[in-house]
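Colleague: Fold the following, please.
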Amino acid sequence: METTVEEQIAITPSLCEAVARLMPQLSAHLGAPSAGLLLRLCASPAAALLVARQDGRIVGMLTLAWYDAPSGRKAWIEDVVVDAAARGSGAGEALVRAALERARREEADCVMLTSSAARTAARSLYRKVGFVEAETSVFTLKREKI
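Modeller: Below you'll find the model as predicted:
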């Protein structure tokens, strides 16, 4: 099945439906983001929401965000998710490769992502496209603690 990847620049009913369907597949505690958040994301000059389509239907998505630091331009791939029914079809790889191409156009010096050890298929994909596991840890602080 052919997969196409495009940057989502407008909020549409099909996008809202797809995001609502996909986010819980990324993590059971995630729900659909608000239309306002999606609007900010699609309008951001420092982020891109990429969607994968098969037969016109959104089957996957990810977000690429970039920023400048004294050590160079960094990019992060976030919220990579492919619908369970489309896994193994190449949609995830197409999304990640499209994100890497966009990061090249944004002149990122480094592209980073995180992945749970339990997501073995995703980690295999990331290695396949060239990512290596960093010898560092990611620390987080949730909103209620900030």
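
Colleague: From now on I want contacts and neighbour counts done on CA atoms only, so please keep to that.
Modeller: OK.

Colleague: What ranges does the protein have for its strands?
Modeller: Assigned by DSSP state E, the strands in the chain fall at 4-7, 47-54, 57-69, 72-82, 110-112.

Colleague: Kindly reformat these as JSON lines and extend each row with distance to Pro24.
Modeller: Output for the strands of the chain, formatted as JSON lines (distance: least, C-alpha to C-alpha, whole Å):
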{"stretch": "strand 4-7", "distance to Pro24": "21"}
{"stretch": "strand 47-54", "distance to Pro24": "16"}
{"stretch": "strand 57-69", "distance to Pro24": "12"}
{"stretch": "strand 72-82", "distance to Pro24": "9"}
{"stretch": "strand 110-112", "distance to Pro24": "23"}
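
Colleague: Reformat the ones you listed as CSV; add distance to Ala98 and mean neighbour count.
Modeller: Formatted as CSV, the strands of the chain follow (distance: least, C-alpha to C-alpha, whole Å; neighbours: other C-alpha atoms under 10 Å):
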stretch, distance to Ala98, mean neighbour count
strand 4-7, 7, 17
strand 47-54, 8, 22
strand 57-69, 10, 20
strand 72-82, 11, 20
strand 110-112, 12, 16
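
Colleague: One more, so I can put them side by side:
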Amino acid sequence: MKHITRPLPTITPDNEEFWRSTKAHAAKLQRCNVCAHFWYYPGPVCHHCGAQDWTWTPLSGVGTIYSYSVLERAKGNPYENDVPIAIVLVRLEEGPVIMSNLFDYGSTDLAIGAAVQMTYEDVNDEVTLAVFVPAHR
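Modeller: Next comes the predicted model:
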């Protein structure tokens, strides 16, 4: 898996546990204790019902590609030396859709509905990103 030079997230009190869990290579998202929905991006209230009663819950890491795009040109931006980059929206088994990157894929792996597995990219001492690879690898 290649490392991509990119802007990194700002860690805040609302998302700190998510980034702590990715650093541990065991991603968690908030799961509502009222309606049982998971949501992404982390925040103070359930994105489905508005409840403020939730628990950080481990993710299976399993998902399917919901949509994708391949960045092939990036003149003058942080990705200039990293193209091509597969940018994917992944519907996690738990329900929410997360934007990330797909690595180590072949021509038939980048397709809507394709099964993917979460893995982790240790970017620096503070940030580890949740990224994806094809599930069969």
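
Colleague: Mind checking the TM-score on these two?
Modeller: Scored against TM-score structural alignment, normalised by the length of the second structure, the superposed chains reach a TM-score of 0.25; 56 aligned residues with a C-alpha RMSD of 4.8 Å.

Colleague: Out of the strands of the first structure, which is closest to Ser14 of the first structure?
Modeller: For the strands of the first structure, the distance to Ser14 of the first structure is smallest for strand 57-69, at 7.7 Å, taking C-alpha to C-alpha.

Colleague: Next, the angle from that closest one to strand 47-54.
Modeller: Interaxial angle, strand 57-69 of the first structure versus strand 47-54 (axes from the mean of the first three to the mean of the last three C-alpha atoms, to 10 degrees): 160 degrees.

Colleague: coming back round to it: between the strands of the first structure, which one is closest to Gly36 of the first structure.
Modeller: Closest to Gly36 of the first structure of these is strand 47-54 (C-alpha to C-alpha; 14.1 Å).

Colleague: For the closest one, name the packing helices and strands.
Modeller: strand 4-7, helix 35-43, strand 57-69, helix 91-105 (3 or more C-alpha pairs under 8 Å, 6 or more residues apart in numbering; DSSP states H and E).

Colleague: What residues sit buried inside the longest one?
Modeller: The reference is to helix 91-105 of the first structure. When neighbours are counted by 16 or more other C-alpha atoms under 10 Å, the buried residues of helix 91-105 of the first structure are found to be 91-96, 98-100, 102-103.

Colleague: Out of the strands of the first structure, which is closest to Met23 of the first structure?
Modeller: Of these, nearest to Met23 of the first structure by C-alpha to C-alpha is strand 72-82, at 7.4 Å.

Colleague: just checking, what packs against that closest one?
Modeller: When contacts are defined as 3+ C-alpha pairs under 8 Å, 6+ apart, strand 72-82 of the first structure sits against helix 13-26, strand 57-69, helix 91-105, strand 110-112.

Colleague: Including distance to Glu78 of the first structure, could the ones you listed go into TSV?
Modeller: Shown next, in TSV, are those (distance: least, C-alpha to C-alpha, whole Å):
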stretch	distance to Glu78 of the first structure
helix 13-26	11
strand 57-69	5
helix 91-105	10
strand 110-112	9
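
Colleague: Quick one: closest of those to Tyr126 of the first structure.
Modeller: Across those, Tyr126 of the first structure has its closest neighbour in helix 91-105 (8.0 Å, C-alpha to C-alpha).

Colleague: And the helices and strands packed on strand 72-82 of the first structure: which comes nearest Ile77 of the first structure?
Modeller: Here strand 57-69 is closest among these (C-alpha to C-alpha), at 4.6 Å.

Colleague: who's in contact with the closest one?
Modeller: Residues outside strand 57-69 of the first structure that contact it (C-alpha atoms under 8 Å, 6 or more residues apart in numbering) are 14-15, 18, 22, 46-53, 73-83, 86, 91-92, 95-96, 99, 103, 106, 108.

Colleague: returning to that earlier point: out of the helices and strands packed on strand 72-82 of the first structure, which gets nearest to Arg40 of the first structure?
Modeller: Smallest distance to Arg40 of the first structure across these (C-alpha to C-alpha): 12.4 Å, for strand 57-69.

Colleague: Now do the same contact list for the closest residue to Leu100 of the first structure other than its chain neighbours.
Modeller: Nearest residue to Leu100 of the first structure, sequence neighbours excluded (C-alpha to C-alpha, 6 or more residues apart in numbering): Val111, at 7.5 Å. Val111 of the first structure sits next to 74-77, 100, 103 when contact means C-alpha under 8 Å, 6+ apart.
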